[in-house]
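S.K.: Got a predicted structure plus its sequence, pasted below:
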Amino acid sequence: MCLAIPAEVIDLLPDEMARVSLDGILKTISVGLLDEVAVGDYVIVHVGHALARIDEVEAQRTLALLAEMGVAAEEGR
């Protein structure tokens, strides 16, 4: 199973790279597959690459569902 998750772009770096926050964890990813990316954008990240931009509301909804799934897994549901 593959999983792509939303992350907020917090810094643009040289060579089509960016620093993103994944629920507070900072990662450096490639944004080379996207035309335009700005600080504050949310992107869908899979194996170190931004695949698409996503609006903040959808990103927060997805992150909330992922957190809920984590709690359910911990509780053995």
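M.R.: That came through, no problem.
S.K.: CA atoms for contacts and neighbours, from now on please.
M.R.: Noted.
S.K.: can you pull the buried residues of the longest strand seen in the chain?
M.R.: Longest strand of the chain, by residue count under DSSP state E: strand 5-13. For strand 5-13, the neighbour count (16 or more other CA atoms under 10 Å) marks 5-10, 12 as buried.
S.K.: What separation do you get for Leu26 and Glu75?
M.R.: Plainly put, Leu26 is 27 Å away from Glu75 if you go by CA to CA, to the nearest Å.
S.K.: scratch that, Ile5 is what I was asking about
M.R.: 22 Å.
S.K.: measure stretch 44-57 end to end?
M.R.: 13 Å.
S.K.: which outside residues touch that stretch?
M.R.: Identification of contacts with stretch 44-57 by CA atoms under 8 Å, 6 or more residues apart in numbering yields 3-7, 28-34, 37, 41-43.
S.K.: Included below, for side-by-side comparison, is a second structure:
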Amino acid sequence: MCLSIPSKVVALHPEETSITVDTLGVKRKVSYHLIDDPIEIDDYVLIHIGFVMNKINKAEALETLALYEEMAEKMQPEG
């Protein structure tokens, strides 16, 4: 099973059919050539092994990211 974290598009590289995304503060370049939807800066996408699988709704992405943050806080040791 693969868990995909919503990633925000922060840069476009159309000449390479790639984009730079920010996933919880980590930036990396990924390919978007597998999808037909136009991608713009500030869109949210789901990625699998370096490829954009689909674009997702911003509200859903932000809600999911808030849940990840909540889970991460609960996993931190106390003190």
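M.R.: Great, that's in hand. Bear in mind the structure is a predicted one, so any value in this text is a computation, not a measurement.
S.K.: Need the TM-score from the superposition.
M.R.: Once the chains are laid over each other, their TM-score by TM-score structural alignment, normalised by the length of structure 1 reads 0.85; 76 aligned residues with a CA RMSD of 1.6 Å.
S.K.: picking up where we left off before, quick one: average offset of whatever helix or strand comes next after the longest strand of structure 1 versus structure 2, please.
M.R.: Next helix or strand after strand 5-13 of structure 1 toward the C-terminus (DSSP states H and E): strand 17-22. For strand 17-22 of structure 1, the mean distance to aligned residues of structure 2 following superposition is 0.7 Å (mean CA distance after the TM-score superposition for structure 1).
S.K.: Could you give me the buried positions within strand 17-22 of structure 1?
M.R.: For strand 17-22 of structure 1, by 16+ other CA under 10 Å, it's 17-21.
S.K.: Next secondary structure after that strand?
M.R.: strand 25-30.
S.K.: Map Leu67 of structure 2 onto structure 1.
M.R.: Using TM-score structural alignment, the partner of Leu67 of structure 2 in structure 1 is Leu65.
S.K.: distance of Thr62 of structure 1 from Tyr42 of structure 1?
M.R.: 11 Å.
S.K.: Val57 of structure 1 too?
M.R.: Distance from Val57 of structure 1 to Tyr42 of structure 1, by CA to CA: 10 Å.
S.K.: Compare neighbour counts for the two and give me the winner.
M.R.: Using other CA atoms under 10 Å, the more surrounded residue of Val57 of structure 1 and Tyr42 is Tyr42, with 26 against 10.
S.K.: List the residues that contact the more buried one.
M.R.: So Tyr42 of structure 1 contacts 6-9, 53-56, 59 (CA under 8 Å, 6+ apart).
S.K.: same thing with Ser31 of structure 2?
M.R.: 16-19, 50-52.
S.K.: Looking at structure 1, which of these hold up?
M.R.: Retained in structure 1 (both residues aligned by TM-score structural alignment, their matches' CA atoms under 8 Å) from those: 17-19, 50-52.
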